[in-house]
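**Q** just need the structure, nothing else, for what follows:
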Amino acid sequence: MPSQPIGPVVVGVDGAPWNRVAIEYAAREAEQRGTGVRLVHVIPTPVPRPPLPPVVPAAVRSAGLGILQHAHEAAHTVAPTVEVTTGLARGPVVEALLRAAEGASAVVLGHGGDSSRARLWTGSTLTGVSARAACPTVAVPASWVSASRHGRVVVGYHSPQHSDELLTPAFEEAARRKAELVVLHAWTVPSGYADVIEVRTHADDRRRTALAEIESQLDAFEATFPEVSVRVEVVHGQPAHALVAASRTADLLVLGRGRSLLPPRHVGGTARAVLREGACPVEIMPSSLHSDLPELTLEEHGALLP
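**A** Reported below is the predicted structural model:
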């Protein structure tokens, strides 16, 4: 991404089978961006569990170095000309990966989809890093195959507010990959009965309004990236379902993360679901909270809270 500092692509590795796809993705990305790969393994903090014998620190370190060595070989095989460095870290996994990702152009994590171990990784490490990293976080599913190129980047569009933060990297990725860019907006009404009525009575109006709004946002980007073919899709349905379906024919899915003024930060329910179920690499873009945000007003049932 030209607008991002060209730091290394950081990859979290833990010896799991799905590390392979993350390493391959990161190595190819680093090669295209003209940067290096930084492989990071976090050594777990030993917890005594009598009557089991205590874990020997030297043995843990040796195992970690072995994981990094295998990862280094895998990255070098994919991109022999890319500089690959490794690092052992200690402490809580999310905190350690966030420290390693400082100054990175992206942090890449693999996950195994539906397995119980994968859900643990996705539910904690992946979402934790995605919610707090200062750089983009890319989740690569174990089923991803780099050779299966669709020539399509999909970006999930929510609203005009802060849309530049999402559309800029999406256009840059599509240009770099020489791919079509699909701007996908999905809408639904929270109440089931109201949704049925809305679809029957105002679906066309909603679609026209959304198309006009999105296309007005795209004018400047299309002038800057004339080589990128853009298609806007407005669909009725749950956003997570629509995005997961779109990921099956995409090379990359770009999403923004949940925006929170106060900690703890979060990726948002839609992004969390897509991280877990997406069929292609999913890139979560960091958000920036601007100092000119309006003062926070709290309401309950339409009445201001004291």
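
**Q** from here on, contacts and neighbour counts on C-alpha atoms
**A** Fine.

**Q** distance between stretch 232-245 and the chain's centre?
**A** Its chain's C-alpha centre and that of stretch 232-245 lie 17 Å apart, by CA atoms, centre = their mean, to the nearest Å.

**Q** in it, what's buried?
**A** Neighbour-count burial for stretch 232-245 flags 232, 234-236, 239-244 (criterion: 16 or more other CA atoms under 10 Å).

**Q** before we go on, could you also do this sequence so I can check it against the first one:
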Amino acid sequence: MRTTAVGNVVVGVDGSRCSLRAVAAAAMEAERRRVPLRLVYAVHPDDDPGRIDAIIAGAARVARYSTTGRSGLVITVTLTDQPPADALLGEAREASVLVLGEGGAPDKLGPVASQVHREAEGPVVLVPLTTGRAG
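**A** Purely as a prediction, here's the structure:
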């Protein structure tokens, strides 16, 4: 396992609320580390190009609003036709940290998060949909 944090902060994006929470956390971490933020989206055969553009634009907007704006955060995008977990695991090999939403139901990881958490060679941050606080 790599211990030097020099690569991008990588975050999985799928347009869900949970993935947008992960984008916010990843953007703050990228700003703190002063490294680029890489948004990774696994394209499905049925995806509409307009939908993909909207998801990426929304994620970039969340990233920008989540940071101070003083760091000049660089955001890059990877669109891939690989299965989501495979794409994230591949990107994680060169990342300082991989961030993704937990997905699934409360207290249960979704299938992508579960596989990535189990197989990643570097650090993984799992962001829950909710903070767990009673409101």
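
**Q** circling back: quick one: which of the buried residues of stretch 232-245 of the first structure is nearest to residue 198 of the first structure?
**A** residue 236 (10.3 Å; CA to CA).

**Q** excluding covalently adjacent residues, which one is nearest to residue 280 of the first structure?
**A** Among residues not flanking residue 280 of the first structure along the chain, residue 247 sits closest, at 5.5 Å (CA to CA, 6 or more residues apart in numbering).

**Q** now check the second structure for the residue matching the one you found.
**A** Correspondence of residue 247 of the first structure to the second structure, assessed by TM-score structural alignment: residue 92.

**Q** find the nearest non-adjacent residue to residue 18 of the second structure, please.
**A** What sits nearest to residue 18 of the second structure in space, not counting adjacent residues and going by CA to CA, 6+ apart, is residue 129, at 4.7 Å.

**Q** let me know the secondary structure of the residue mapped onto residue 104 of the second structure from the first structure.
**A** In the first structure, residue 104 of the second structure lines up with residue 259, judged by TM-score structural alignment. Secondary structure assignment for residue 259 of the first structure (DSSP: H, G, I helix; E, B strand; the rest coil): coil.

**Q** all helices for the first structure, in order.
**A** Listed in chain order, the helices of the first structure (DSSP state H) span 19-33, 57-78, 93-100, 116-121, 127-132, 163-177, 192-224, 239-247, 269-277.

**Q** now the longest one: buried residues?
**A** For helix 192-224 of the first structure, burial by neighbour count (16+ other CA under 10 Å) applies to 195, 198, 203, 206-207, 210-211, 214, 217-218, 221.

**Q** and the first one, by the same measure?
**A** When neighbours are counted by 16+ other CA under 10 Å, the buried residues of helix 19-33 of the first structure are found to be 19-31, 33.

**Q** nearest to residue 253 of the first structure, of these?
**A** Of all the buried residues of helix 19-33 of the first structure, the one with the least separation from residue 253 of the first structure (CA to CA) is residue 25, at 13.9 Å.

**Q** list the contacts of that closest one.
**A** Residues in contact with residue 25 of the first structure, defined by CA atoms under 8 Å, 6 or more residues apart in numbering, are 140, 146.

**Q** how much space between it and residue 165 of the first structure?
**A** 23 Å (CA to CA, to the nearest Å).

**Q** same question, residue 72 of the first structure
**A** In terms of CA to CA, residue 72 of the first structure sits 33 Å off from residue 165 of the first structure.

**Q** between those two, which one's more packed in?
**A** More crowded of residue 72 of the first structure and residue 165, by other CA atoms under 10 Å: residue 72, with 19 against 14.

**Q** mind checking what residue 55 of the second structure lines up with in the first structure?
**A** So, by TM-score structural alignment, residue 55 of the second structure is matched to residue 213.

**Q** for its match, what are its contacts?
**A** residue 160.

**Q** quick one on the thing from earlier: pick out the most distant pair among the buried residues of helix 192-224 of the first structure.
**A** 195 and 221 (32.9 Å).

**Q** residues in contact with the match of residue 104 of the second structure?
**A** Residues counted as contacts of residue 259 of the first structure (CA under 8 Å, 6+ apart) are 265-268, 287, 289.

**Q** drop anything exposed from those residues.
**A** For the contacts of residue 259 of the first structure, a neighbour count by 16+ other CA under 10 Å gives the buried set as 266-267, 287.

**Q** quick one, which of the helices of the first structure is nearest to residue 253 of the first structure?
**A** Closest to residue 253 of the first structure of these is helix 239-247 (CA to CA; 6.3 Å).

**Q** so how far does the closest one sit from its counterpart in the second structure?
**A** Compared with the second structure after the fit, helix 239-247 of the first structure shows a mean deviation of 0.5 Å (mean CA distance after the TM-score superposition for the first structure).

**Q** chain center to that helix, what's the gap?
**A** 14 Å.

**Q** what's the answer for stretch 247-254 of the first structure, then?
**A** Remark: stretch 247-254 of the first structure is offset 11 Å from the chain centroid, using CA atoms, centre = their mean.

**Q** which other residues reach that stretch?
**A** Applying CA under 8 Å, 6+ apart, the set of residues contacting stretch 247-254 of the first structure is 149-156, 166, 170, 278-285.

**Q** of these, which belong to strands?
**A** Counting by DSSP state E, the contacts of stretch 247-254 of the first structure place 152-156, 282-285 in strands.

**Q** would you list the residues you listed in TSV and tack on neighbour count?
**A** Output for these, formatted as TSV (neighbours: other CA atoms under 10 Å):
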residue	neighbour count
152	22
153	26
154	29
155	25
156	24
282	29
283	26
284	28
285	25
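
**Q** which one of these is nearest to residue 140 of the first structure?
**A** residue 282 (6.6 Å).
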